[in-house]
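Peer 1: Okay, here's the prediction I keep looking at, along with the sequence it came from:
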Amino acid sequence: MIKVSVLYPNNPGVRFDIDYYGQQHLGIVRQCLGSACKGIAVEQGLASAEPNSRAPFVAMGHLYFDSLGSFQWSFGPHAERIMGDLPNFTDSQPLLQISEVLLAP
């Protein structure tokens, strides 16, 4: 199983509408990726290790797929639509990491 993590940096003054992200954007993502996406998890940053410090990321979205090929096959045709929705909820430039899940709860 692989995990595609979309990390939204928590830069000073960043705009991120978590309600739109969860209710609208992820609906678009689910519709576009269909059954290839096995699950989605969302995290909202609270803090860093130091007291009273900003979280490095305002939010993180994690998408789960059976394989890298499954992600690429499902995302490729819809990349423009999915990425084109970003200005509706953030001005942060997301970072993307694809990982193999070795141990899960």
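Peer 2: Noted; the coordinates are in hand.

Peer 1: going forward, measure contacts between C-alpha atoms and count neighbours the same way
Peer 2: Noted.

Peer 1: For the chain, just list every one of the strands.
Peer 2: Ranges of strands within the chain are 2-9, 37-44, 57-65, 95-100, based on DSSP state E.

Peer 1: With mean neighbour count added, can I get these in TSV?
Peer 2: Conversion of those to TSV gives the following (neighbours: other CA atoms under 10 Å):
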stretch	mean neighbour count
strand 2-9	20
strand 37-44	14
strand 57-65	20
strand 95-100	13
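
Peer 1: here's the one I want to compare it with:
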Amino acid sequence: MSYIAVVAYPNEPDTEFNTDYYLKSHMPLVAKTWGPQGLKSWRVNKYEHDLAGATSKYLITATLIWESEEAAKKAVAGEGAPVIFGDIPNFTNKSPITLVGNELASQNI
């Protein structure tokens, strides 16, 4: 199983988020910087509302799949991390919320 990091950006009335920059510049930077350090894949999702139609609490999430917890921790503490974290103001005015943990199970249907 993999180690997962979910980076969630809040969906608040004053949120600014440049999705084009995020997808074309930031995520390729993440892949280039952390790929050699154990990042296996990433996925970005955009949310507008929940199933009941209420506005979503989060606008964008990125799911980063790592080969191990050790690899993720080493990458986040490494020399490339300040470049990645320093790029955040280029696409949003909000600080992300990060959830990390181990994948317990999955199934493709």
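Peer 2: Noted; the coordinates are in hand. The model shown is predicted, which means the values in this text are computed figures rather than measured ones.

Peer 1: what's the burial count for the aligned partner of Q93 of the first structure in the second structure?
Peer 2: Under the alignment by TM-score structural alignment, Q93 of the first structure pairs with S95 in the second structure. Per other CA atoms under 10 Å, the neighbour tally for S95 of the second structure reads 13.

Peer 1: Next up, the contacts around N93 of the second structure.
Peer 2: Residues counted as contacts of N93 of the second structure (CA atoms under 8 Å, 6 or more residues apart in numbering) are T15, E16, F17.

Peer 1: Not counting sequence-adjacent ones, nearest residue to the last one?
Peer 2: Excluding its sequence neighbours, the residue lying closest to F17 of the second structure (CA to CA, 6 or more residues apart in numbering) is T92, at 4.5 Å.

Peer 1: From I84 of the second structure, how far off is the nearest residue to G101 of the second structure once chain neighbours are set aside?
Peer 2: Leaving aside its sequence neighbours, G101 of the second structure sits nearest to I4 (CA to CA, 6+ apart; 5.4 Å). To I84 of the second structure, I4 of the second structure is 18 Å away according to CA to CA, to the nearest Å.
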